[in-house]
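Undergrad: Model the structure of this input:
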Amino acid sequence: MKFRIIAAALAGALTALAAAPAAHAAAPRTFATEVSGTCDTTTGEWVVDWAITNESDTAALLILMESTPAEAALTSLPWPQGGATEHAIQRIPGASTGAHLTYIAVWTDFPGGSFRSSTEFTPASVCEISSPA
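TA: Here you go, the predicted structure:
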């Protein structure tokens, strides 16, 4: 009888151990990138806000692959912790046709995996300096 109880407890523990990595591996490994732009009429530039959300429960390193336009490219990105949103602000010329951001997220746990994101900002119009009234 004592042996059956120990065997059942051991079997339950082994099942829990086997399920734990599977549950962890099933966690979403994605980022969401939302972009918005505001016309700064004092400078005639678009202020582009790249809101980057780590939808995983684990920290990740963001590797900047491409940022346009070249004359106003981002040089780095924030590192959102698991479940957090960070912002990268970019100022582009008011007459620009838009901006582009591509990055790769690499998770810091093993085996972490990676995720590639590519997002565009297209302004609705030209942003111009407003003249004083």
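Undergrad: contacts, neighbours, all on C-alpha from now
TA: Fine.
Undergrad: the strands in the protein, which residues?
TA: 31-40, 45-54, 60-68, 85-93, 99-107, 114-121 (DSSP state E).
Undergrad: Pick the most deeply packed of those.
TA: Across the strands of the chain, averaging neighbours per residue (mean count of other CA atoms under 10 Å) puts strand 45-54 on top, at a mean of 21.
Undergrad: how many degrees apart are that one and strand 60-68 in direction?
TA: An angle of 150 degrees separates the directions of strand 45-54 and strand 60-68 when computed by axes from the mean of the first three to the mean of the last three CA atoms, to 10 degrees.
Undergrad: packing partners for strand 45-54?
TA: Contacts defined by 3 or more CA pairs under 8 Å, 6 or more residues apart in numbering; DSSP states H and E place strand 45-54 against strand 31-40, strand 85-93.
Undergrad: For the comparison step, fold the sequence that follows:
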Amino acid sequence: MSAAQRSALMSLMSRISSKDTGPELALRRLLHAAGYRYRVHGILPARQVAQLRSSHPEIPLRGGKLPGSPDLVFSARRKAIFVNGCFWHGHDCPVGQRRPASNTGYWNPKLDANIARDQRNLDHLAALGWESLTL
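TA: The predicted structure follows:
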């Protein structure tokens, strides 16, 4: 791949959104139609953030968000939903198990770090008393 082709590809990939993706919006529509109300992108009410910070100072709540910034948050029920891409988060489906064959020195550590970060965030949520679901 030439430098110009790689640059064009990177420009295209930079436009892929990490928030408000198609699967996430579809899930939101279904839940809202079913009568569920939620917050998006891991944001919590300020009062709840203060309570969590005082009871668990060892767990970082950056920007008033839950660890991992769940896509949907049901704060009254203490439940969080993550809508993750299979490739980036190493799910055990065929797409999640396939890794790039080229440049493995870059991709394997990157994908392994994503999986470790996701598990750390789920552990933090459990320690805070939250249940989580990953789709």
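Undergrad: Next, the TM-score between them, please.
TA: The TM-score (TM-score structural alignment, normalised by the length of the first structure) is 0.28; 49 aligned residues with a CA RMSD of 3.3 Å.
Undergrad: ok, back up a step: may I see the helices and strands packed on strand 45-54 of the first structure organised as CSV, with distance to residue 46 of the first structure added?
TA: As requested, those are exported to CSV (distance: least, CA to CA, whole Å):
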stretch, distance to residue 46 of the first structure
strand 31-40, 5
strand 85-93, 5
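Undergrad: Of all those, which one comes closest to residue 66 of the first structure?
TA: With CA to CA, the closest approach to residue 66 of the first structure among these belongs to strand 85-93: 13.0 Å.
Undergrad: picking up where we left off before, closest to residue 4 of the first structure out of the strands of the first structure?
TA: strand 99-107 (42.2 Å).
Undergrad: Of the helices and strands packed on strand 45-54 of the first structure, give the one that comes closest to residue 121 of the first structure.
TA: Among these, the nearest to residue 121 of the first structure by CA to CA is strand 31-40 (6.4 Å).
Undergrad: so can I have CSV of the strands of the first structure showing distance to residue 16 of the first structure?
TA: As requested, the strands of the first structure are exported to CSV (distance: least, CA to CA, whole Å):
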stretch, distance to residue 16 of the first structure
strand 31-40, 29
strand 45-54, 27
strand 60-68, 27
strand 85-93, 32
strand 99-107, 24
strand 114-121, 27
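Undergrad: and residue 2 of the first structure, which of those is closest to it?
TA: strand 99-107 (44.8 Å).
Undergrad: Now do that closest one and strand 60-68, the angle between them.
TA: Using the same axes, to 10 degrees: strand 99-107 of the first structure against strand 60-68 is 160 degrees.
Undergrad: From the contact counts, what lies against strand 99-107 of the first structure?
TA: Judged by 3+ CA pairs under 8 Å, 6+ apart, the packing partners of strand 99-107 of the first structure are strand 60-68, strand 114-121.
Undergrad: Any chance of JSON lines for those strands, columns distance to residue 18 of the first structure?
TA: Listed next are those as JSON lines, based on distance: least, CA to CA, whole Å:
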{"stretch": "strand 60-68", "distance to residue 18 of the first structure": "25"}
{"stretch": "strand 114-121", "distance to residue 18 of the first structure": "24"}
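Undergrad: closest to residue 35 of the first structure out of these?
TA: For those, the distance to residue 35 of the first structure is smallest for strand 114-121, at 6.4 Å, taking CA to CA.
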